[in-house]
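K.L.:
missing the sequence, but the structure's below:
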């Protein structure tokens, strides 16, 4: 289990977190500043809205499922895209998240105002998120201390997981020690 909040790390909702916006969610941290707060996107909430309905020019570059993902409860009328590049190159229209861990070294945000043609052939995978999750300075740390979130390391493939609805259990299952057992917690903890 990771010790601190960091860009590229994951927040995994504990079974105690019953806020419908974050219940059983896995959030990728995109920005973290002790003074400015934290920003991330929920990775495991595919919506019923196809990318072709909202951003049709980007649909050919999106990694399946080809739907918008519910990135979080903040600014749900705006879109944010994440893409992985196959090499260390930084193509136009793409900005690296963080140069740290292997899981995020080739992960970055996409400028959705750029022409998709400049990124065609330059990115390996891409997902588009409606909205994001945000916490003010100290808010996320308080929620973690209250037992709402586990902070864990991300792995290559988490952002573009083939079955996003199973990501919560999969991330927990790969953790060491007792945390792996949390993956077996029933959807309704009172049924345990």
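P.N.:
Now that the structure is in, tell me what you want to look at. In this text the structure is predicted, and so the values were computed from the model without any measurement.

K.L.:
could you use CA atoms for every contact and neighbour count after this?
P.N.:
OK.

K.L.:
from residue 44, how far out is the closest residue in space to residue 176 that isn't next to it in sequence?
P.N.:
Leaving out its chain neighbours, the residue that sits closest to residue 176 by C-alpha to C-alpha, 6 or more residues apart in numbering is residue 1, at 7.5 Å. In this view, residue 1 and residue 44 are 20 Å apart by C-alpha to C-alpha, to the nearest Å.

K.L.:
so what's residue 12 up against?
P.N.:
Residues near residue 12 by C-alpha atoms under 8 Å, 6 or more residues apart in numbering: 24-27, 149-152, 168, 172.

K.L.:
for the spatially closest residue to it that is not a sequence neighbour, the count of nearby residues, please.
P.N.:
Excluding its sequence neighbours, the residue lying closest to residue 12 (C-alpha to C-alpha, 6+ apart) is residue 26, at 4.6 Å. A total of 30 residues lie near residue 26 under the criterion other C-alpha atoms under 10 Å.

K.L.:
shouldn't residue 26 be in contact with residue 167?
P.N.:
Yes: applying C-alpha atoms under 8 Å, one finds residue 26 in contact with residue 167, separated by 7.2 Å.

K.L.:
shared neighbours of the two, anything?
P.N.:
Common neighbours of residue 26 and residue 167 (C-alpha under 8 Å, 6+ apart) are residue 44.

K.L.:
alright, now check it against this:
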């Protein structure tokens, strides 16, 4: 598996990626009046934050998902879907990793862009692995990924993703203003949650519960949402 990195530091098989070409959620062209609460949420966007899809987000690529932002820059953003695990074992989905892949490990579909891209999130630090948020490190080197797999890491400490989600400049901020996403702090326990298929439902229910308890239309505290999972 020949892997190279793109301008966003993402691992690709056989070439570079153009992140700005990826579109996540259609946004109406009309300018929406900016609400102070939403603007506060937009300012929270950064690498290491998690996105929880709202109930109104109808794009099938992101319906009922939770994502971790691994890049957030003025010229675009990238994230990984944490909630869509493949039915195929890792050894079948990525045959080049078969010699070192644990039998029970299944990769995740990280997003609709560039399915030939292979990335991993590690709970422990490793050489050349950038820390995305506390306890979560991005593995974007093929040799390092093989080493981690060969060392016996399982999905409690290492998760492999094919593809990713991408946004062009300003697009994600526009989606947040349209109430497509809740923005919450990154959390290793959520990234490596043992029941990823129910993570979205639990995180969204917690966000809605916080709003109901406050009795206001403001945004819930991201920390409240994450703490509710523990």
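P.N.:
Happy to help now that I have it. Computed from a predicted model, the values in this text were never measured in an experiment.

K.L.:
so residue 1 and residue 44 of structure 1 - more neighbours on which side?
P.N.:
residue 44 (23 against 12).

K.L.:
that one matches what in structure 2?
P.N.:
The equivalent of residue 44 of structure 1 in structure 2 is residue 83 (alignment by TM-score structural alignment).

K.L.:
quick one on the thing from earlier: of all the contacts of residue 12 of structure 1, which two lie farthest apart?
P.N.:
Pairwise distances across the contacts of residue 12 of structure 1 peak at 14.3 Å for 24 and 152 (criterion: C-alpha to C-alpha).

K.L.:
settle it for me: which of those two has more neighbours?
P.N.:
When neighbours are counted by other C-alpha under 10 Å, residue 24 of structure 1 and residue 152 differ, and residue 24 comes out ahead with 25 against 20.

K.L.:
ok so, going back, from residue 53 of structure 2, how far out is the equivalent of the residue nearest to residue 12 of structure 1 over in structure 2?
P.N.:
In structure 2, residue 26 of structure 1 lines up with residue 66, judged by TM-score structural alignment. Residue 66 of structure 2 is 6 Å from residue 53 of structure 2, where distance means C-alpha to C-alpha.

K.L.:
identify the contacts common to the two.
P.N.:
What both residue 66 of structure 2 and residue 53 touch, as defined by C-alpha under 8 Å, 6+ apart, is the set residue 200.

K.L.:
can I assume residue 142 of structure 1 sits in a strand?
P.N.:
No: judged by DSSP: H, G, I helix; E, B strand; the rest coil, residue 142 of structure 1 forms no part of a strand; its state is helix.

K.L.:
quick one: map it onto structure 2.
P.N.:
Using TM-score structural alignment, residue 142 of structure 1 lines up with residue 174 in structure 2.

K.L.:
any idea how far residue 58 of structure 2 is from its match?
P.N.:
16 Å.

K.L.:
compare neighbour counts for these two and give me the winner.
P.N.:
residue 174 (19 against 14).

K.L.:
please name the nearest non-neighbouring residue to residue 150 of structure 1.
P.N.:
residue 12 (5.1 Å).

K.L.:
the one you found: what secondary structure?
P.N.:
Going by three-state DSSP: residue 12 of structure 1 is strand.

K.L.:
just residue 197 of structure 2 next, same as before
P.N.:
Residue 197 of structure 2 - assigned by three-state DSSP - is helix.

K.L.:
the counterpart of it in structure 1 - how many residues pack around it?
P.N.:
Under the alignment defined by TM-score structural alignment, residue 197 of structure 2 is paired with residue 165 of structure 1. For residue 165 of structure 1, the count of nearby residues is 16 (other C-alpha under 10 Å).

K.L.:
and residue 165 of structure 1, what does it touch?
P.N.:
44-46.

K.L.:
what is the nearest of those to residue 159 of structure 1?
P.N.:
Looking across the contacts of residue 165 of structure 1 and measuring by C-alpha to C-alpha, the closest to residue 159 of structure 1 is residue 44, at 8.6 Å.

K.L.:
what strand or helix carries that closest one?
P.N.:
If you go by DSSP states H and E, residue 44 of structure 1 is not part of any helix or strand.

K.L.:
ditto for the one 4 residues further on
P.N.:
Residue 48 of structure 1 belongs to strand 46-50 when assigned by DSSP H and E.

K.L.:
check which element follows that strand along the chain.
P.N.:
helix 51-54.

K.L.:
before I go, just wanted to say thanks for your time.
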